[in-house]
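>>> Here you go, sequence then predicted model.
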Amino acid sequence: MLSHLADLFAQRQFIRFWLARLAGTIANQMLMVAVAWHMYDITSSPWDLGLVGLFQFVPALVMTLPAGHVADRVHRGRIFAACMFTQAVMALLLLAATHEHFATRGLILGISVVLGVCRAFQMPAQQALTPQLVPRELLPRAIALSSSGMEAAIIGGPALGGVLYVTGADTVYATCMALLLVAGVLALFVRYAHQRATGAATWNTFFAGLGFVWRHKLILGATSLDLFAVLLGGATALLPIYARDILHTGPVGLGLLRAAPAVGALCMSLVLVRWPLERHVGPKLMGAVGVFGLATVVFGLSEHFMLSLLALAVTGAADNVSVVTRSTLVQLETPDEMRGRVSAVNSIFIGASNQLGEFESGATAELMGPVGSVMFGGMGTLLVAAIWFRLFPTLARRDHMVEQASKTARVA
C-alpha cells in the first residue's frame, strides 16, 4: 500500500489538481451550509429549502450534456478553473448582499441557478481529467484517494462553515471566495497531454455518452441504483429543520450533521484505498444500498444528537461504496476521447440524486412532516435495492471490479 501511495504522490499534476479540488470542495460545502441556513432564517420554509436544490438541479440537468461535449474538446483544467472563479464571484455577491442587507429569497434562488450551471461544467471536467494525470494501473487507488481527500473536505467544510456562521454569514462567504480563488489558480497550472478534437460536432457525437451508458447495462445499473437510493434516502435538505426543531441545536450542530456522512465516507474510502473492491463487487454494492436505507430510517426516528450523527455517518460509508464502484467502472471502461460525455451522463445521475433529492425531501416534508419524509425515503431505498437486484442481474452477480477494463469500448 505504501509504495502505491508513494507512486501517487509522485504524480505532480495529479497532486496539484487534487489540492485544487480540495480547496474548491471545502468552499462548496461551506457555501451550501451558509446558503441553506440563510434561506431558512429568511423564510422558515421547508419548501424554500427544497427549491434551493431544485434551482441548482434544473440548470445543471439542462447544461450537463453540452458541458460533457465541451470537456471532450476544451482543456479540462481550464474548464474547472473557470467554474471556480465564477463561484468565487457568487460568493462575493452573497458577501455584498449580506453586508449591505439586500439578501433576499429571490437572490439566493438566482445564485443557486448560477451554481447549478457551474457544477454542470465542473463535474464532467474533473471526472474526465483524473485518468489523464495518473498511469492506468494507479487509477483505482487514485479514485479512492481522491474520494478520501474530498470526503475530508466535506467533513471540514460544513463544520467550519457552521462555526464561522456564528460570527456572521459574511465571514463564511468571504472565506469561500478566497478558497475558490485558490482552487482556480491551482487548476490553471495543471498540465496534461490535451488532444484538441478535430471532428465536427454532430447530434451523434453530442449524445454518444448516453448511448455508451445505455449499451453498458452494468454501468447503467450501478449509476441508476445510486441515483434512486440517494434521491429517496437523502435527508440533506431537511438538516436545518432537524438541527433547529428536532435535535434543538444551532449552526454548529447543523455543520456537524452535514459533516457526519462525510466522516463515514472518509473512513470507508480509506478502507477502499487499503483493500480495493476486487471480488463480489455486485453483492457488496447491493448490500451497501440496503445499509444506506436502514441507516436513513434510524436517522429519521432519532431524537438524540449523537445517534443522529452515527446514523448519518453510516449512510455516508454505505454511499461511498457506490461512489467508488461507479467511478472506477466508468473511468476504466470509457475511452479518453469520450470520457467527458460519459462523465456528463454520470453527473446527471449524481446531480439528480443530490439536488432533485433535496427538492423531493422538502416537498414530502410539507406533506407528511420531516420525520415522515425521511422514513418514506429510507424505506423507498430498501425497495429500490430489491428491484434493482432483479432488473440488473449482471450487476447483482458481478464478481471482479475490472473484469472488462482491458476491453476498450468503442464509440458508436
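Nice, thanks for sending it over. In this text the structure is predicted, and so the values were computed from the model without any measurement.
>>> only C-alpha atoms for contact and neighbour calcs from this point on.
Fine.
>>> The residue nearest the centre of the chain: which element?
Centroid-nearest residue in the chain: I350, 6.2 Å away (criterion: C-alpha atoms, centre = their mean). In the assignment (DSSP states H and E), I350 maps to helix 339-351.
>>> Who are the packing partners of the very next helix or strand once past that helix?
The first helix or strand that comes after helix 339-351 along the chain, using DSSP H and E, is helix 357-391. Counting contacts by 3 or more C-alpha pairs under 8 Å, 6 or more residues apart in numbering; DSSP states H and E, helix 357-391 is packed against helix 46-71, helix 217-233, helix 281-301.
>>> Next up, a structure to set beside the first:
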Amino acid sequence: MMSFTPLQTLKNVEFRNLLTGRFFIVLAFRMLATLLGWWVYQLTKDPFSIGLIGLSEVIPAVSCALYAGHVIDMNEKKKLLLICNYVYIFLIGLLLIPAFLDVRMHFTGHEITYFIYGVIFFTGIARAFIGPIIPVMIPKIVKKENLPNAVTLNQATFLISSVCGHAAGGFLIGYFGIKWTLLVIIFLIFLASLFFFQLNKQYSGYKKENINVMDSMREGISYIFKTKEILGALCLDMFAVLFGGAVAMIPVYATDILKVGAEGFGLLNAASDIGSMCIITLLSVIPLRKNQGKILLAVVTGFGLCIIGFGLSTWYWLSFMFLVMSGMLDGISVVIRGTIVQLKTPDHIRGRVMSVNSIFIMSSNEMGQFESGLSAKLLGVVRSVVFGGTMTVLIALVVGSTNPKLRKMQY
C-alpha cells in the first residue's frame, strides 16, 4: 500500500503551472458546454438537438483517439498541448460569426444549429489529443510516491473549474448574452496557454522510424484488456455514466419542469460538480487508504440512485441536492478510477492507455448526452432519466460480480 503525502505535491512549481493552466482551460470548456446546451435548446426547443451536440463531438474524438495516443507517446508533449490550445481558440472563434451577425445576416435557428454542430465536430478532433496529454505529463512532473495525491489534486482542479464554469456560464448568458460569453471563453483558453508555456518539454524515448502505427495502437488496447483492474474501472465509467447522464437534460428541467430560467439553470448545472469538488477537496487531505475497489462499486451504485431521485423530483432544491449527492459519489469514483489507471500503467505506453481511457470517458459523457436526448424523445424526459439511473445501478452490480480483481483492488 502506498503512502500519501497530502498537499506536498503543490510545492512543485511545474505541477502548479500545469494545474493552473488546466483550471482555465476546463473553466472555458465547461462554460462552452453550458452555453451550447442553452443556445441550441433556445434555437430548436428540442431535447434531441442537445443530444446531437455530444454526438457531433464524440464521433471524431473517439475515431482519432487511438492515433492521438500514438502521437502523444512519440512526440514532445508541451508542443502538442499548445497546438491544441490554439486550435480551440480558432474553432470557438468561428462561433462568434452567428453570435454577432445572426440578425444582420438573417441566419435561421436551424442554420445556426447546423453550423454549431460543424464547429463542434472539429473540436472533437482537437479533444482527442488534448484530453490525454495532461494526465500523461503528470507522472513525469511529480515523484511516484506523490502520484496518488497528484491525481486527486488534478481531479480537484478539474471539478473546481467545472463548478465555476457551469455556474459562470449560466450567469454570463443570463446577464451578458451568448456573444460576450463566447469572448470570455476564448480569453480563458488563451490565458491557459500562458501557464502551459512555462512547462518543461517532455520528449519521447522512441525513435519514430522504428514504430509501426498500427502495432503501436494495438499495444495500448492489448495492455488494457490484460489488466483487469483498468478494464473494470473503465467499463464502469463508460457504461454507468453513459446511462446516468442526467446533466444533459438539465436545460429541459430548468426551462420546462422546474421553471427557474438561465440563472437557476447555471446553478443546477453546477450542482453535481459542487458535490464532487467538496468530496475531492476532502480526499486530497484525508485520502482513501483501503478497499478502494469495493468503495468504487458502492459509490457508482449510489450515483445511479441519485439520478433516479433527480428524475422524479419536481422541487428545485430537492433536485439540486440529488445532483450534489450524485456529484459527491462520482467524485470518489473519479479519484479511484484515475489512480488505478495511473498506477497500473508504465510510462512508455501511458499516452496510448490514456487515449483509450479518453475513449471511455468521451463515450460515457458525449454518448451519454446523445443517449439522454434520444431516450427523452422516445420515453419522455422524466422516464428517460429514471431509466438511465436504473441502468447505472444494474451495471455496477454486474461489473462487481464479474470482476473480482477490481473488487479486491486497493493501493
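On my side now, so go ahead. Keep in mind that this is a model prediction, so the values were computed, not measured.
>>> List the TM-score for the superposed pair.
The TM-score (TM-score structural alignment, normalised by the length of the second structure) is 0.94; 398 aligned residues with a C-alpha RMSD of 1.4 Å.
>>> picking up where we left off before, name the nearest residue to the corresponding residue of the second structure for the residue nearest to the centre of the first structure, ignoring sequence neighbours.
I350 of the first structure maps onto I361 of the second structure when the alignment is built from TM-score structural alignment. For I361 of the second structure, ignoring the flanking residues on the chain, the nearest one in space by C-alpha to C-alpha, 6 or more residues apart in numbering is M238 at 6.1 Å.
>>> matching residues in the second structure for the helix or strand C176 of the first structure falls within?
Element membership of C176 of the first structure, judged by DSSP H and E, is helix 169-188. Aligning helix 169-188 of the first structure against the second structure (TM-score structural alignment) gives residues 178-197.
>>> Buried residues, that stretch. List them.
Under the neighbour-count criterion of 16 or more other C-alpha atoms under 10 Å, stretch 178-197 of the second structure has 178-179, 181-182, 185-186, 188-193, 195-197 buried.
>>> for stretch 264-281 of the first structure, same thing?
Counting neighbours by 16+ other C-alpha under 10 Å, one finds that the buried residues in stretch 264-281 of the first structure are 264-270, 272-274, 276-277, 281.
>>> hang on, the earlier thing: help me confirm that the residue nearest to the centre of the first structure comes into contact with L227.
Yes. Here I350 of the first structure reaches L227: they are 6.3 Å apart, a contact under C-alpha atoms under 8 Å.
>>> Which residue lies closest in space to the aligned partner of I138 of the second structure in the first structure, excluding its sequence neighbours?
In the first structure, the residue paired with I138 of the second structure is T130, using TM-score structural alignment. In space, and not counting its chain neighbours, T130 of the first structure is closest to F14: 7.0 Å by C-alpha to C-alpha, 6+ apart.
>>> ok now do the one you found, which residues does it touch?
Residues near F14 of the first structure by C-alpha atoms under 8 Å, 6 or more residues apart in numbering: 8, 130, 133-134.
>>> Sort out which one of those lies nearest S361 of the first structure for me.
Set against S361 of the first structure, the nearest of the contacts of F14 of the first structure by C-alpha to C-alpha is T130 (32.5 Å).
>>> how many other residues sit next to that closest one?
A total of 20 residues lie near T130 of the first structure under the criterion other C-alpha atoms under 10 Å.
>>> same deal with L115 of the first structure?
By other C-alpha under 10 Å, the residues close to L115 of the first structure number 21.
>>> Also Q126 of the first structure?
Other residues close to Q126 of the first structure by other C-alpha under 10 Å number 20.
>>> Does it touch D72 like I think?
No. In this structure, Q126 of the first structure is not within contact of D72 by C-alpha under 8 Å, at 11.6 Å.
>>> roughly how far apart are the equivalent of D330 of the second structure over in the first structure and G293 of the first structure?
In the first structure, the residue matched to D330 of the second structure (TM-score structural alignment) is D319. To G293 of the first structure, D319 of the first structure is 10 Å away according to C-alpha to C-alpha, to the nearest Å.
>>> Of those two, give the one with the bigger neighbour count.
Each of D319 of the first structure and G293 has its neighbours counted (other C-alpha under 10 Å); G293 has more, 30 against 25.
>>> how about the match of I350 of the first structure, what does it touch?
234, 237-238 are the contacts of I361 of the second structure under C-alpha under 8 Å, 6+ apart.
>>> try 10 Å this time
Contacts for I361 of the second structure (C-alpha atoms under 10 Å, 6 or more residues apart in numbering) come out as 58, 62, 131, 234-235, 237-239, 241-242, 355, 367-368.
>>> Brilliant, that's me finished.
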